[in-house]
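1. pasting the structure only:
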């Protein structure tokens, strides 16, 4: 089979796109870029007026992006993501003041919302037998891109004497390359969800056979109310089917809650470091942020709870210490563990789904995670009566992960106890720690 007809053809450009879209050397030093001589914003403005914009805006854009991603067949949304990245960094380079920074993060939020298209695209153009392989490649591409970008920024800043402004220019060049690469992505032949909906309609009743000649016109116009009603009915049925597995549901819960906590910590960690070392911004932000490794293993809820507890401990120590090197080490541990568990959850969820359901499930998980993050941001950062310090904010983030760890530890103990039941117990209950088991 020729490469372009198999999994290699679409996997190579989407991996190149992911690498360059994530190779953003300015990001580990974004807080200093905004609060330094380039933009002259205060840490209070960045904390309460600028950074929350991308959280709230991502929530607004996620629903429309989720609804149109599959219908537009992924590639246009990926191109939109590239354009949004370029717009964001152009605004950061040429703009000034709080409003300009807010617009930049507003554009950045569109790119964040479009992540569902990137993670779902590859499953629409390759066969299920290649899912495990392409999942690892696609995930590795973005992690490698982020690591290279962060380490490159650290080397250029510490050894090359390059300014933060130049790092922003390098970032703009990188995301521009990713946009160009996205233009060469193979276009999926059909919308996976709509294809599945049509297939279900064709086999559901004799009425569908009478209407088969008009189905092509419906796909193109999407104006017939009867078919739109069927589509949403199909969406509701698919949603119920996807989340009918208890183990699958818990993987999705961890994916949503983990995403919320990770982006909240990663988004505000630089403010904590600036608070600890106000004049030492060039320390090792990029090195700590960039060095991360992945190993994919198979785990159940108990291991998720245990490793999330390690994340909790790292955050508590990060919050209580005054030593920036201990804080760096804790963040390294936090990010490494999260990336491993996130990869595990993505693969476990993907392997149990039909192809037409990827955008639905990944998109909904991202939506729930963004809702949680918006609520956390509103309570911790934008509640005027609280006015929490940056250290108090991280104490709350650690408590948040402690609650997540407790939930999965309890679930894991419950699962482990049921696995010890006599041989007469059902196989479903004994295997309830696997995604294929336990139906609601």
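-> It's in. Note that the coordinates shown come from a computational prediction; the quantities given were computed from them, not determined experimentally. Residues are numbered from 1 along each chain as shown.
2. from here on, contacts and neighbour counts on C-alpha atoms
-> Will do.
3. surely residue 162 and residue 154 touch.
-> No: counting by Cα atoms under 8 Å, residue 162 stays clear of residue 154, with 9.6 Å between them.
4. in addition, the following structure is provided for comparison:
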């Protein structure tokens, strides 16, 4: 087996293990029932927002420290944070402890970027596309297997919802042990460049004015974001990713609200829905890679579709409808995010991938934080879960309208250019 393939599979196994979290589809159910007994309002207004604030504060720091420490220590930090998160969930009961748990969960999320960029330092650029596919598929398989396993264990009364946390802890510990065994990185994009990369970037030892790290970062930033096309796609990515993560974080709270009011299904079906969502999202991403669809029209119409889905879910009372909405909303996002990533990647230098991804992630988190403060926090409106979903739906509608107008403008401009003058 070739060396690059071994390295790709090695990091992909870590991706599978870090996403093996059987308790994730039932987190809100676990927190609102014995032995935790928190209210839905405490969860959405006091506990969950902490991870958003933490992730925002750490994202840029993690990005720079990752490059300086050469990736592996931050991947290990990701695994450690995962382990500590589960320990707090299992062994602590107070609201303060849950907020501390969210700090470690936010740290874990902030450390996601090194996972997707680590392998680029280990393999040749010609393998970037295939190793990226390996890493993404590993994460999806991890989510799929854990969701199916969780649903099977619950349905057959083998484990209870609280006991799923122990299974998740076992996966987290295994991911930590695997992370420790990852090969070390000798070179990185900015602080520890290889001689060949130094030369390519105009930082050769024979150059009269070698570039500093700050100069290289600024040069890459200017190159990427002065490209109008890249900027437009980055704006969409940041906006819709903000709404996506906000909705996914609080969807289970909506399920609990529907369940308490009387509905048609049990919330113990969450694992099955998570598995279906993962499968359909994967198929959607695959299909969009092999068919030709005008990108701006795809973004505009699917974002509008997301808005309609959320507006319906905000006032519906059937859990079956909410589950369908969850699957469709998430699938639409993954299709659009894949398209956006491809469009951006085609228009920036390969060495800028991590920087652009990091900046877009930071902007998305900044928007999430602002939205969380306005919607959930004591200094904001502290709205109930249905109003919260309604607000997210309105945001999607506005974004969808803007990008549909962009699609229409591009279409009309193209037609004007091809119609011969008379």
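-> Received the coordinates, thanks. In this text, all values refer to a predicted model and were calculated from it rather than measured experimentally.
5. TM-score them against each other, please.
-> Laid over one another, the chains give 0.89 as their TM-score (TM-score structural alignment, normalised by the length of the second structure), with 402 aligned residues with a Cα RMSD of 2.2 Å.
6. picking up where we left off before, neighbour-wise, which of residue 162 and residue 154 of the first structure wins?
-> A count of neighbours by other Cα atoms under 10 Å puts residue 154 above the other of residue 162 of the first structure and residue 154, at 27 against 14.
7. contact partners for the more buried one?
-> 25, 282, 284-287 (Cα atoms under 8 Å, 6 or more residues apart in numbering).
8. what's around residue 110 of the first structure, how many residues?
-> 26.
9. in the second structure, what stretch matches stretch 308-317 of the first structure?
-> The alignment of stretch 308-317 of the first structure onto the second structure (TM-score structural alignment) covers residues 303-312.
10. just stretch 258-275 of the first structure next, same as before
-> Under TM-score structural alignment, the match for stretch 258-275 of the first structure is residues 240-257.
11. so for that stretch, what gets flagged as buried?
-> 240-247, 250-257 (16 or more other Cα atoms under 10 Å).
12. got it, and stretch 372-382 of the second structure?
-> Per 16+ other Cα under 10 Å, stretch 372-382 of the second structure contains these buried residues: 372-373, 375-377, 382.
13. who's in contact with the closest residue in space to residue 16 of the second structure that isn't next to it in sequence?
-> In space, and not counting its chain neighbours, residue 16 of the second structure is closest to residue 142: 4.4 Å by Cα to Cα, 6 or more residues apart in numbering. Applying Cα under 8 Å, 6+ apart to residue 142 of the second structure gives the contacts 15-21.
14. please apply the same query to residue 345 of the first structure.
-> 251-252, 254-255 are the contacts of residue 345 of the first structure under Cα under 8 Å, 6+ apart.
15. go on, residue 153 of the first structure?
-> Going by Cα under 8 Å, 6+ apart, the list of residues near residue 153 of the first structure reads 25-26, 28, 167, 286.
16. go on, residue 249 of the first structure?
-> Counting by Cα under 8 Å, 6+ apart, residue 249 of the first structure has contacts residue 243.
17. now check the second structure for the residue matching it.
-> In the second structure, residue 249 of the first structure lands on residue 231 (TM-score structural alignment).
18. which strand or helix spans that match?
-> Here residue 231 of the second structure sits within helix 228-260, counting by DSSP states H and E.
19. show residues contacting whichever helix or strand comes after that helix.
-> Counting by DSSP H and E, the element after helix 228-260 of the second structure in chain order, helix or strand, is helix 270-288. Helix 270-288 of the second structure is contacted from outside by 22, 25-26, 140, 143-145, 147-148, 150-151, 323, 326-328, 330-332, 334-335, 338-339, using Cα under 8 Å, 6+ apart.
20. tell me the buried residues in helix 270-288 of the second structure?
-> 270-279, 281-282, 284-285, 288.
21. one more: stretch 230-240 of the first structure?
-> 231, 234-235, 238.
22. kindly report the same for stretch 399-413 of the second structure.
-> For stretch 399-413 of the second structure, by 16+ other Cα under 10 Å, it's 399-400, 403-404, 406-407.
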